[in-house]
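*Asks:* Fold the following and give me the result.
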Amino acid sequence: MYESASRLPRIVWLLVTARAFNRLGAFSMSFLTVLVSSEFDAGTATAGLVAAAFGLATIPSRLIGGRLADQIGRRSTIVLGLSGCALTQLGIAASGSLAAVTAWAILLGLAYELYEPPSQAMIADAVPSKLRVRAYSLLNAAMAVGGMGAGLLAAGLGRWDLRWLFVADAVTCAVCAVVVRAVLPADLPAQPPVTACATASAGSPWRDRALLAMLAFGTAYALVHMQVIMSLPLSLEQRGLRPADAGLLFTTAAVTALAAQPLLRLRRVAALSAPAALATGCLLLAAGLVGYAMAPDLPAYALATVVCGLGDLLIMGRVLAVVADLAPNGTTGRYLAVYGISWGIATVAAPALGTQILERAGVETLWAGMAGVCLALAALLAVRRTTGRRTAGLRPTGGSTQVMTGPAPAPAPARAAQSSPTEQ
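*Replies:* You can find the predicted model right below:
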């Protein structure tokens, strides 16, 4: 019934615990626009621009984090990112002007995503390919569970003083940095990228077509996911329900992410190819979003949220495992960082798109449109799985498809057997 094997390494559990604790304090950014508008008498549009500036800064943050992870080491980059977040959060809390809070928000964005590529790359280093889906899914579940506690802390501290939200977040980042420095293994010397077939593009993420296909998929998926996070409260309000009830739905999603983890060990689920797993996840997401479009009351929203959570379960861990498998030796951090900028793009685009659709076309159109995006992704995966066969004379090496001009080299280690949903 269950996939045989194997316990996840200790380092995975350490990273999962640290991520959950760090996420416990990561509630302040949801209140940045409120702080800007209430403390500095800025309009809603100005507050939105400050939040957008933060979101834009997270895009280079991912790329910097990936490069540093491969150059100075995983643990060092994680500690640097957490320390930078702690410092800049304190700067926001102490800001006395709109210009100051904007500058600190941009600096926070530049530090905010440094954590992600090295933590994901550390899992790829420690976990064999067949267990990576489980490990990454557990990491995402830890973030969801930490987010549940974050909402409760935010509700308490936010009633007192919004600035204390940023102070509390800074404290959790600083404590997490100290713990990570103490318990995670020391960084190993950087590995040079693999070269093969005299290609100039070995180890270059931006020249890897399989990775760029994953980036396109990830951006569309992240746009849908962020739309749920940012537009669900407004959607509830337009339906005559309380916007605060979105917190209950987010808690439902977190519980689903945690409770459904054993499903990933079922033999039938574990045996799914990457395209099949991702397409199934997209279909479940589409069903849940149609539920949002039709939901008349909160229980119906909760049921739709559970269905969406099952779709996320199949997608989030799998897609990170695919990207990690694509990366040549010594470039895992950069590959994961390039894929990760999909979330930065979605963070900037989702609120603008969602508010415009809600204002002009209504709740049904918003969620039906997002369901349509998911159906299109599922169809594309199905088509590419059927027609996207490898061309004779081409060989995938570390995720990059390269022309073979001489005798075939010895087979590479079985690191990228699951190369990409678009190549299977």
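
*Asks:* hey, let's count contacts and neighbours off CA atoms from now on
*Replies:* Will do.

*Asks:* host element of the nearest residue to Ala144 once chain neighbours are set aside?
*Replies:* Distances taken as C-alpha to C-alpha, 6 or more residues apart in numbering place Ala254 nearest to Ala144, at 4.8 Å, with adjacent residues excluded. Taking DSSP states H and E as the definition, one finds Ala254 inside helix 246-259.

*Asks:* Let me see the residues that make contact with that helix.
*Replies:* Where contact means C-alpha atoms under 8 Å, 6 or more residues apart in numbering, the residues beyond helix 246-259 that reach it are 138, 140-142, 144-145, 147-148, 151, 232-233, 236, 301-302, 305-306, 308-310, 312-313.

*Asks:* how far away is the residue nearest to Ala144 from Asp312?
*Replies:* For Ala254, the distance to Asp312 equals 11 Å [C-alpha to C-alpha, to the nearest Å].

*Asks:* where exactly do the strands run in this protein?
*Replies:* Along the chain, counting by DSSP state E, strands occupy 394-397, 400-403.

*Asks:* Tell me the buried residues in the last one?
*Replies:* By neighbour count on 16 or more other C-alpha atoms under 10 Å, the buried set for strand 400-403 is 400-402.

*Asks:* Looking at these, which one is closest to Ala174?
*Replies:* Nearest to Ala174, judged by C-alpha to C-alpha, of these is Ser400 at 38.6 Å.

*Asks:* Not counting its neighbours along the chain, what's nearest the closest one?
*Replies:* Spatial nearest neighbour of Ser400, chain neighbours left out: Asp208 (4.9 Å); criterion: C-alpha to C-alpha, 6+ apart.

*Asks:* Just the buried subset of the contacts of helix 246-259, written out for PyMOL, thanks.
*Replies:* A single PyMOL command selects the buried members of the contacts of helix 246-259 (16+ other C-alpha under 10 Å):
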select buried, resi 138+140+141+142+144+145+147+148+151+232+233+236+301+302+305+306+308+309+310+312+313
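
*Asks:* Just the ones of the contacts of helix 246-259 in helices?
*Replies:* 138, 140-142, 144-145, 147-148, 151, 232-233, 236, 301-302, 305-306, 308-310, 312-313 (DSSP state H).

*Asks:* Can you report how many residues lie near the closest residue to Ala416 other than its chain neighbours?
*Replies:* The shortest distance from Ala416 to any non-neighbouring residue, by C-alpha to C-alpha, 6+ apart, is to Asp325 (4.6 Å). Neighbour count for Asp325, taken as other C-alpha atoms under 10 Å: 25.

*Asks:* before we move on, what about Pro262?
*Replies:* 10.

*Asks:* same check, this time on Ser30
*Replies:* As a burial measure, Ser30 scores 12 neighbours (other C-alpha under 10 Å).

*Asks:* Give me the residues contacting stretch 335-347.
*Replies:* Applying C-alpha under 8 Å, 6+ apart, the external contacts of stretch 335-347 come out as 55-56, 58-60, 62-66, 116-117, 120-121, 205-206, 211-212, 214-216, 218-220, 222-223, 226, 320, 323-324, 326-327.

*Asks:* to compare against the first, here's another:
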Amino acid sequence: MGLSWGRAVPSRWRALPPAVWLLVAARTVNRLGAFTLPFLAVVLVDDFSVPVQTAGAIVALFGVATIPSRLIGGLLSDRIGHRATIVWGLTLTAVFQLLLAAAPGVVTAAAAAVLIGLSFEIYEPPSQALVADVVEGDRERVAAYGLYSAALAVAGVLAGVLAATVGGVDLRLLFVADAVTCLGCATLVLVGLRPRRGGHEPEDRASAPPAVVRSPWLDPILIGLLVTGTGFAVLYLQLEVALPLTLRADGIQPSLVGVLFAVSALVIVLGQPLVVRGPLTRLSHFAALAIGFLVLGVGFVLNGVAADLPGLIAATAVWSLGDLVLLGHASALVAAIAPAASRVRYMSVFGISWGIAATIGPLVGTQLIAHLHVACTWWVLGLLCVPLATAQPVLAAVARRSGRVIARS
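*Replies:* As a prediction, this is how the structure comes out:
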């Protein structure tokens, strides 16, 4: 049984269309350089002598700017196509990263940070919609989004190593490196994701005149997923905020958080059979998401209980399993409920959850830690997963009442 599970993921991944593999490869290259944002405040304080409060406000402006960035990506995709939108979004991000790296003063640096935010997420809606367009079958979409998440998790660990190397020379070089990876990602998409004969892009079969067009803002299921997705994003970002502080409180070197993120990446890669062939495949997306939230909550509580690095590693394995289920099924569910012609807009609306979380997430984590012990903070974060889990059967009931049964194929 273990052997068959081990073979299940590669076989499903090998069956994915070349366009999916290209997007995964391109996004992995891009992710290798996406380590600059945690250092933005440091650069503002050290290089431009900006007060910490002002640096925090600029970083918050970046987070706010990422919210319309997703919507811009959806609008552009409808007008110029997925491929062109991806390339333009990445190119603009690279240009603004270089502007920040060469900024002569704080005003230019702040403007560049906001411009990066406005272009930063343009890539995501068309890339996620393209995956849904070229992959047939709901289970295959879960596998495709699982591959996407696994690649990003591994690349994120490697990005941390690269950041430690480059950042040791000059923190501004981090933004140059990020710009280079953005351009590398854009080049892969531009060269590899070629239009079909007759000038049609790979997604054009989903862009044909649709039988149904639905505004994402008027879809109660999507709005419900946006609310719970924002909750997940806020909780997930606490791993970047609260986890290093937890290590310090436990007398562990905070830099060892990289070990925990490496464990998480390993769990996400090795755990893929759970979402493509395991018992979860017999459940609806809503049921799988409910389980994912509960597992995530248990892992967060274990973060608070753990008193040493082995305990935190065990907790990381648990919350990473929840993360694995949530990331794969959430994207596949949004793709399943969206009419083909509205898919990229659905993805862009759902994706603004990360922009909202980037704005309020750091405030949530730091305020909790300021008023509670780190252990109590993780208990609170774990308990917040419960209402997110209980919301899923409510959304499933809404879907059934509206006649939109999300089949698993």
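
*Asks:* TM-score for this pair?
*Replies:* Remark: TM-score between the superposed chains equals 0.91 [TM-score structural alignment, normalised by the length of the second structure]; 393 aligned residues with a C-alpha RMSD of 2.0 Å.

*Asks:* circling back: which residue lines up with the residue nearest to Ala416 of the first structure in the second structure?
*Replies:* By TM-score structural alignment, Asp325 of the first structure lines up with Ala336 in the second structure.

*Asks:* just Ala378 of the first structure next, same as before
*Replies:* Counting by TM-score structural alignment, Ala378 of the first structure lines up with Ala389 in the second structure.

*Asks:* residue contacts, that match?
*Replies:* Ala389 of the second structure sits next to 289-294 when contact means C-alpha under 8 Å, 6+ apart.

*Asks:* Which ones among these lie within helices?
*Replies:* Judged by DSSP H, those include 289-294 as members of helices.

*Asks:* Buried by neighbour count, from the residues you listed: which ones?
*Replies:* Buried among these by 16+ other C-alpha under 10 Å: 289-294.

*Asks:* returning to what we had before: can you give me the buried ones in the helix holding Ala254 of the first structure?
*Replies:* Residues 246-247, 249-258 are the ones in helix 246-259 of the first structure that count as buried (16+ other C-alpha under 10 Å).

*Asks:* I'd like those residues as a markdown table, with distance to Leu264 of the first structure appended.
*Replies:* Formatted as a markdown table, the buried residues of helix 246-259 of the first structure follow (distance: C-alpha to C-alpha, whole Å):
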| residue | distance to Leu264 of the first structure |
| --- | --- |
| Ala246 | 27 |
| Gly247 | 26 |
| Leu249 | 23 |
| Phe250 | 21 |
| Thr251 | 21 |
| Thr252 | 19 |
| Ala253 | 17 |
| Ala254 | 16 |
| Val255 | 15 |
| Thr256 | 13 |
| Ala257 | 11 |
| Leu258 | 11 |
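
*Asks:* with the residues you listed in mind, which one is nearest to Leu165 of the first structure?
*Replies:* Ranked by distance to Leu165 of the first structure (C-alpha to C-alpha), the buried residues of helix 246-259 of the first structure are led by Gly247 at 17.3 Å.

*Asks:* Map the closest one across to the second structure for me.
*Replies:* With TM-score structural alignment as the criterion, Gly247 of the first structure lines up with Gly258 in the second structure.

*Asks:* One more: Ala20 of the first structure?
*Replies:* For Ala20 of the first structure, the residue aligned by TM-score structural alignment is Thr28.

*Asks:* same question, Asp208 of the first structure
*Replies:* Checking TM-score structural alignment: Asp208 of the first structure goes with Asp219.

*Asks:* What is the equivalent residue in the first structure for Gly160 of the second structure?
*Replies:* Aligned by TM-score structural alignment, Gly160 of the second structure pairs with Gly151 of the first structure.

*Asks:* In contact with the nearest residue to Thr246 of the second structure once chain neighbours are set aside, which residues?
*Replies:* Nearest residue to Thr246 of the second structure, sequence neighbours excluded (C-alpha to C-alpha, 6+ apart): Val374, at 5.9 Å. Listed by C-alpha under 8 Å, 6+ apart, the contact set of Val374 of the second structure reads 242, 245-246, 249, 304.

*Asks:* Filter these by whether they're kept in the first structure.
*Replies:* Retained in the first structure: 246, 249, 304, out of the contacts of Val374 of the second structure (criterion both residues aligned by TM-score structural alignment, their matches' C-alpha atoms under 8 Å).

*Asks:* Quick check: the gap between Glu359 of the first structure and Gln238 of the first structure.
*Replies:* Distance, Glu359 of the first structure to Gln238 of the first structure, using C-alpha to C-alpha: 10 Å.

*Asks:* more crowded one of those two?
*Replies:* Set side by side, Glu359 of the first structure and Gln238 show more neighbours around Gln238, with 15 against 11, by other C-alpha under 10 Å.

*Asks:* Now do the contacts for the more buried one.
*Replies:* Going by C-alpha under 8 Å, 6+ apart, Gln238 of the first structure touches Val363.

*Asks:* mind checking what it lines up with in the second structure?
*Replies:* Matched to the second structure by TM-score structural alignment, Gln238 of the first structure sits across from Ala249.

*Asks:* which one in the first structure is aligned with Leu280 of the second structure?
*Replies:* Correspondence of Leu280 of the second structure to the first structure, assessed by TM-score structural alignment: Val269.

*Asks:* count of residues packed around that match?
*Replies:* Around Val269 of the first structure sit 15 other residues, with neighbours defined as other C-alpha under 10 Å.

*Asks:* How about it: what's its closest non-neighbour residue?
*Replies:* Spatial nearest neighbour of Val269 of the first structure, excluding adjacent residues (C-alpha to C-alpha, 6+ apart): Leu263 at 7.1 Å.

*Asks:* And the one you found, how far from Thr401 of the first structure?
*Replies:* Leu263 of the first structure sits 33 Å away from Thr401 of the first structure, going by C-alpha to C-alpha.

*Asks:* Same question for Asp161 of the first structure.
*Replies:* As for Asp161 of the first structure, its distance to Thr401 of the first structure is 54 Å (criterion: C-alpha to C-alpha).

*Asks:* Over to Gly96 of the first structure?
*Replies:* With C-alpha to C-alpha as the criterion, Gly96 of the first structure and Thr401 of the first structure are 53 Å apart.

*Asks:* likewise Cys374 of the first structure?
*Replies:* Counting by C-alpha to C-alpha - Cys374 of the first structure and Thr401 of the first structure are separated by 27 Å.
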